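*Asks:* Got a predicted structure plus its sequence, pasted below:
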Amino acid sequence: MKYLIVGLGNIGPEYLLTRHNIGFMVVDKLAASFEVKFSMERLAYHTEIKYKGKQIHLIKPTTYMNLSGKAVNYWMKELKVEQENILVVTDDIALPYAKLRLKTKGSHGGHNGLRNIEEVLGSQQFNRLRFGVGDDFAKGRQAEYVLGNFTGSEIDQLPEHLERACEMVTCFCTQGVNMTMNKYNQ
C-alpha cells in the first residue's frame, strides 16, 4: 500500500521557520525520525519510508505554495497513489496555535496551496492535516502573518506539536483516516 504525504511550504531559507512552512516542518521531522534524507527530484524534494508494510512517500513541493497542485498531481500519478491515500499537511489560521485537525475533504478556506491542489485535482476529496497557526493579525495582514516566523514561545513548544503531527501521519497510513480522526481530533 502506497501513501503520499505532502508537506506544504515555500522553499528558501527566508521561509524556513514561517507559519506557512509548517507542512515542510512536519515531513522534515518525520523523515528525521526514520533517518531518511530528501533528494531534489521533479517538482519536489522526495523521500520514502517503509513502515509496518506501508510505502510512505514524503514530498515538499518546490513549486512554491501557490502552485502546489502541480507537484501533488505529478507525484500522485508517478507513484500511482490513490487519491484517498494522499495526506496534505498544511497551516491553518482558523485553528488556534498547535491545534491539529484531520479532515477527509473540505474547502480551501482561502489557503492558496489548498486552492491550487483542488483546482489541479478537480476535487476537494483529499485528506488534509490542518496544523493551527492562530490568527493573531490585523485586518489585511494575513499574508504577512503566515509568512512571519513563529514567536519564541511557539518555537519552544513546536517539537512536541510536530511529534504529535507525525504520530497522526503514521496512524493515517497504518490505521486509516477514520481511526486517526477518532483518536486525535479533539
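*Replies:* Here it is on my side, so go on.
*Asks:* going forward, measure contacts between C-alpha atoms and count neighbours the same way
*Replies:* Fine.
*Asks:* Let me see the contact set for the residue sitting nearest the centre point of the chain.
*Replies:* Centre of the chain computed as the mean C-alpha position; nearest residue by C-alpha atoms, centre = their mean is Val89, 1.6 Å away. By C-alpha atoms under 8 Å, 6 or more residues apart in numbering, Val89 lies in contact with 5-8, 22-23, 26, 128-131.
*Asks:* Sitting in strands, which of the residues you listed do you find?
*Replies:* Here DSSP state E is the test, and those give 5-7, 128-131 as lying in strands.
*Asks:* Second structure for comparison follows:
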Amino acid sequence: MTRFLIIGLGNPGINYNNTRHNIGFFILNKISKIYNILFKKEKFGYISKLKYNNKYILLLKPTTYMNNSGKSVLFWMKKKNILLENIIVISDDIYLKFGSVRIRKKGGSGGHNGLKSIEKEIKTSNYTRFKFGIGNNLEKFNNCNYVLENWKKEEIDFLNLKYNKIVKIIFSFIKNRLEDTINLFEKY
C-alpha cells in the first residue's frame, strides 16, 4: 500500500492554537474532523492515520516547534518508510494574499523557518508544499509578530467557509498526484 505523509506546520501549545503560523495544524484538525480520526501524541509529533483511495495516510503535526520541524518530518519519513514524492507540507506564506493557495513541487523556503528546517534535515528542497496566504500587511512588516498574532474573526469565518476546498486540494494530491492537482486547482 502506498504511504503518504501530510505535514501541517505550526507550534504546539494553547498559546499558538489560533495564530496565523498554525495554519498547517488548523487544516489537519479539519481533516481529522471530516474523517472522524483523532491525533495521538507520539515522538516528535501528534499523529493520526487513515486510509483513503487504497492509500495509507499519516497526518503529522510536529511538536518540535516551527524552527525544528525538519527533525519531526525526517523521523516520521524514516520510521514509516515514506518516499519524498509522497509528502506534502502545509504552511503559511506571508507573501501570498490572504486566502490564496500555491502548490509547488519544489522551491525555496521564502524565509519560512519551518521550511528551512525541513530542507536542512531532509537535504533537499524538492518536496511538495501547499502554501496558504496569510496576506501580510507590509506596513506592519514585523513578520514574527504578525505570524504569531491570532486570526481576526473575519479571517476565521473565511477559513471555515473554504476549508472543504482546501482539504479537496490536499486529497487530490494523494489521488491524482501533483501535476493533475495543480491543473485542477490552479484558479482556486
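*Replies:* All right, it came through fine. This is a predicted model, so every value here is computed, not measured.
*Asks:* ok, back up a step: the ones in strands among the contacts of Val89 of the first structure: which two are farthest apart?
*Replies:* Using C-alpha to C-alpha, these reach their maximum pairwise distance at Ile5 and Phe131, which is 14.2 Å.
*Asks:* do you know how far the closest residue to Gly8 of the second structure other than its chain neighbours is from Tyr127 of the second structure?
*Replies:* Distances taken as C-alpha to C-alpha, 6 or more residues apart in numbering put Gly24 closest to Gly8 of the second structure, at 3.6 Å, once the chain neighbours are dropped. Distance, Gly24 of the second structure to Tyr127 of the second structure, by C-alpha to C-alpha, to the nearest Å: 16 Å.
*Asks:* Counting neighbours, go ahead and name the busier of these two.
*Replies:* Using other C-alpha atoms under 10 Å, the more surrounded residue of Gly24 of the second structure and Tyr127 is Gly24, with 25 against 19.
*Asks:* Correct me if wrong: the more buried one contacts Ile7.
*Replies:* Yes. Gly24 of the second structure sits in contact with Ile7 when judged by C-alpha atoms under 8 Å, with a separation of 7.3 Å.
*Asks:* what is in contact with these two at once?
*Replies:* Common neighbours of Gly24 of the second structure and Ile7 (criterion: C-alpha under 8 Å, 6+ apart): 61, 90.
*Asks:* circling back: please say which position in the first structure the residue nearest to Gly8 of the second structure maps to.
*Replies:* Using TM-score structural alignment, the partner of Gly24 of the second structure in the first structure is Gly23.
*Asks:* Test my guess that that match contacts Ile11.
*Replies:* No. Contact criterion C-alpha under 8 Å: Gly23 of the first structure and Ile11 do not qualify, at 11.6 Å.
*Asks:* Okay, buried residues for the longest helix along the second structure please.
*Replies:* Of all the segments assigned as helix in the second structure under DSSP state H, the longest by residue count is helix 153-185. Of the residues in helix 153-185 of the second structure, 159, 166, 169-174, 178, 181-182, 185 count as buried by neighbour count, 16 or more other C-alpha atoms under 10 Å.
*Asks:* Count the residues that sit near Asn11 of the second structure.
*Replies:* Asn11 of the second structure - counted by other C-alpha under 10 Å - has 26 other residues nearby.
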